[in-house]
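J.: no sequence on this one, just coordinates:
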């Protein structure tokens, strides 16, 4: 990546300025997406930085990188500039207020009451900049008896009922690996984009509140929608007893898996039996239609297991490709994705020349625009890396002012 062109406009939000007063994952996901869309994102950090900078272990795996960096912070904060600031000082609050005047969007994910105590709540900032869009990332939403309750991704997953989604039907809730932070950040970004459209039309700002609880319920999708309408929750299913054997995955002889997604199974059953070289199954009265296949699904899945385990996945892929209409896919791991041509050619994973780490790969926000393409130009910032640039270039402070702020301990 040519760092010399890092100021070239890119993305549909080029010319938009965002104040990112967030930490951990929920808020940073949102602001990084806005940065990928072309916005100038200024990450305002305390003098000791976002706590994620010190997060060197995730789910038992090391995230440490050379140069004192860590993958957790790097993967959530690329494309941003860092302003390190003591917001408990009067001069720090003055700087923040001036920055609010010059910005379009403000994002924060602190517990209810923290921003207000520092004079950074929505009611405070909308007076300074009536056009400001104020994004608030919360655990449980702005209203209700638990609106000020501390929360992380796991608590949002628990409260929303989503811990029952994963794992076998054994009566135990299963960890979703903090998916609530990711989906909530995506939802907050979407909410802000909607408010930005209204801002362009009316000139007015507004508050956008998105929570772990609400986002995870929405992610539940039709599972929750059907339950609310019918009184019945669609149940999960285990692989060996899936109601539709053609909506399932099977292990091959090389320990790789192949998945099938044929919901109209009667339509596909004859050609599927030909593809797996078992035309006799199509003639077996126990499997001739969806109704009887469902009744005999455990036995049938066992037979299909016995078929697929006889050959490597490459063999079965060739068989499926040579049979018209079969809907299948490889079951891949994370490690397969960087070499997947479909991933590479759509820029879902990109190559980047990091100033400390050298050549790295980044997961790219999966939006593709024909006229305003997005582009990754900057790595995650060092703590306070852009403080002087922001104070002089955007806010008009002098070098004497900066020296005074440093003497006061307002900046580093």
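T.: Yep, it's here. What you see is a predicted model; the values in this text were computed from it and never measured.

J.: contacts and neighbour counts: CA atoms only from here.
T.: Noted.

J.: just so I have it, where are all the strands in the chain?
T.: For the chain, the strands defined by DSSP state E cover 17-21, 40-45, 57-58, 61-62, 80-84, 105-108, 133-138, 206-211, 247-251, 257-261, 328-331, 349-354, 358-363.

J.: adding another structure so you can compare the two:
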């Protein structure tokens, strides 16, 4: 799709490289410039306990597929000349310089535009280009409310187990770059600068939790996997064979069908469970009654009946179980990086047909 596109990545860690990874998966030539004074992207050394020392870390491999890596010192005149040549040939540049570094290395948008007048310059910042705060995903999850509402009622505020804010910012930036590429079809000589911040991306993604506060003045509380507006939704139930399952019941019809599957039609007729608002108010009692029915059923048969009746349900799987499926296996990309066999899920999972 982007076989004629050249991208220069002046970014490290996760958000910026995830944007470069998006374009490399779609056929673009992506040249990743890493700081040789610091032995490259810092995530090369973010290894789990017991992980092999051969090649880069699994973390690094997650967003650096099929890139040409150049180790450069942006403060060295000879390396600067090489980078400027790369930029002069590029269609897109991705950066995540902290405040002042773009000026320090003469690699601001204006600097790069002087080298390449049609460049699309994408930049990711933490709290906006005018802020000098260091921004790791954890800090953004704390600052933007995600940690405050994530976890069980009795647990402390809890970080999500992946760098979701980095990924949200990466989505914002690549969407902006795609818009600029589309605009250049009408204005081929027009340069563009696109900036996305982790902070803005996080706040914009609060969606219904934000409106629950903005419109209802309801501060979201930690309720585990439960949904603040729907029930049963997110409660965890245990089947006869010890599997954990959950339901996402979004309508009265789905609840009625679930009750039929569980041979508990009487629940849908009881006043405290008839409508969604009633079920939200009485969700603990409802969960107890559903568990009494679920624990008598085998997981596979229960989920089969739910699929047959179009009731949203799932077994709660660990990652070993996830990647045992052919469907998940079909989404993997493999590559040998510096002597290490690496594998990661694709970031581009959409289909385009003519």
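T.: The structure has been received and is ready for your questions. None of the values given here were measured: they were computed from a predicted structure.

J.: what's the closest of the strands of structure 1 to residue 91 of structure 1?
T.: Of all the strands of structure 1, strand 80-84 sits nearest to residue 91 of structure 1, with 12.7 Å by Cα to Cα.

J.: which one of the strands of structure 1 lies closest to residue 388 of structure 1?
T.: Of all these, strand 80-84 comes closest under Cα to Cα, at 8.3 Å.

J.: which residue numbers in structure 2 go with that closest one?
T.: Aligning strand 80-84 of structure 1 against structure 2 (TM-score structural alignment) gives residues 67-71.

J.: Tell me the buried residues in that stretch?
T.: Buried residues in stretch 67-71 of structure 2, counted by 16 or more other Cα atoms under 10 Å: 67, 70-71.

J.: and if you look at stretch 145-155 of structure 2?
T.: 145-151.

J.: starting at the chain centroid, how far to that stretch?
T.: Offset of stretch 145-155 of structure 2 from its chain centre (Cα atoms, centre = their mean, to the nearest Å): 19 Å.

J.: got it, and stretch 171-183 of structure 1?
T.: Mean C-alpha position of stretch 171-183 of structure 1 versus that of the full chain (Cα atoms, centre = their mean) differs by 13 Å.

J.: and for that stretch, what are the contacting residues?
T.: Contacts to stretch 171-183 of structure 1, defined as Cα atoms under 8 Å, 6 or more residues apart in numbering, come from residues 25-26, 29, 59, 152-154, 156-157, 163-167, 212, 215-216, 219.

J.: if we go to 10 Å?
T.: Contact partners of stretch 171-183 of structure 1, identified using Cα atoms under 10 Å, 6 or more residues apart in numbering, comprise 24-30, 58-59, 137, 139, 152-158, 160-168, 185-187, 189, 211-219.

J.: give the contact list for the closest residue to residue 243 of structure 1 other than its chain neighbours.
T.: With Cα to Cα, 6 or more residues apart in numbering as the criterion, residue 243 of structure 1 has its nearest non-adjacent residue at 5.2 Å, and that residue is residue 294. Shown in contact with residue 294 of structure 1 (Cα under 10 Å, 6+ apart): 241-245, 286-287, 300.

J.: Most neighbours among those residues, which one?
T.: residue 245 (26 neighbours; other Cα atoms under 10 Å).

J.: how close does the counterpart of that residue in structure 2 get to residue 247 of structure 2?
T.: Aligned against structure 2 by TM-score structural alignment, residue 245 of structure 1 finds its counterpart in residue 231. Distance, residue 231 of structure 2 to residue 247 of structure 2, by Cα to Cα, to the nearest Å: 9 Å.

J.: Residue 122 of structure 2 now?
T.: Distance of residue 122 of structure 2 to residue 247 of structure 2, computed by Cα to Cα: 40 Å.

J.: Can you pick out the residue with more neighbours from those two?
T.: Neighbours were counted for residue 122 of structure 2 and for residue 247 using other Cα under 10 Å; residue 122 has more, 25 against 22.

J.: Identify the residue of structure 1 aligned to that one.
T.: Using TM-score structural alignment, residue 122 of structure 2 sits opposite residue 135 in structure 1.

J.: do the same with residue 84 of structure 2
T.: Matched by TM-score structural alignment, residue 84 of structure 2 corresponds to residue 97 in structure 1.

J.: Surely that match and residue 132 touch.
T.: No - judged on Cα atoms under 10 Å, residue 97 of structure 1 makes no contact with residue 132 at a distance of 11.9 Å.

J.: what's the overlap in contacts for the two?
T.: Taking Cα under 10 Å, 6+ apart as the criterion, residue 97 of structure 1 and residue 132 both touch 103, 125.

J.: who has more neighbours, those two?
T.: Higher neighbour count among residue 97 of structure 1 and residue 132: residue 132, with 27 against 18, using other Cα under 10 Å.

J.: Let me see the contact set for the more buried one.
T.: By Cα under 10 Å, 6+ apart, the contact set of residue 132 of structure 1 is 18, 100-106, 122, 125-126, 195-196, 199, 203-207.

J.: Show me how to select, in PyMOL, the buried members of the residues you listed.
T.: Remark: buried members of the contacts of residue 132 of structure 1, expressed as a PyMOL selection using 16+ other Cα under 10 Å:
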select buried, resi 18+100+101+102+103+104+105+106+122+125+126+195+196+199+204+205+206+207
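
J.: Just want the most central residue of structure 2.
T.: residue 167 (3.9 Å; Cα atoms, centre = their mean).

J.: residue in structure 1 matching that one?
T.: Here residue 167 of structure 2 is matched to residue 182 in structure 1, going by TM-score structural alignment.

J.: What's residue 55 of structure 1 aligned with over in structure 2?
T.: Residue 55 of structure 1 maps onto residue 46 in structure 2, by TM-score structural alignment.

J.: Distance check, that match against residue 124 of structure 2.
T.: 21 Å.

J.: more neighbours, these two?
T.: Neighbour tally, residue 46 of structure 2 and residue 124, criterion other Cα under 10 Å: the higher count belongs to residue 124, 26 against 15.

J.: Could you pull out the buried residues of stretch 207-218 of structure 2?
T.: Under the neighbour-count criterion of 16+ other Cα under 10 Å, stretch 207-218 of structure 2 has 209-210, 212 buried.

J.: Would you quantify the distance from residue 105 of structure 1 to residue 216 of structure 1?
T.: In terms of Cα to Cα, residue 105 of structure 1 sits 24 Å off from residue 216 of structure 1.
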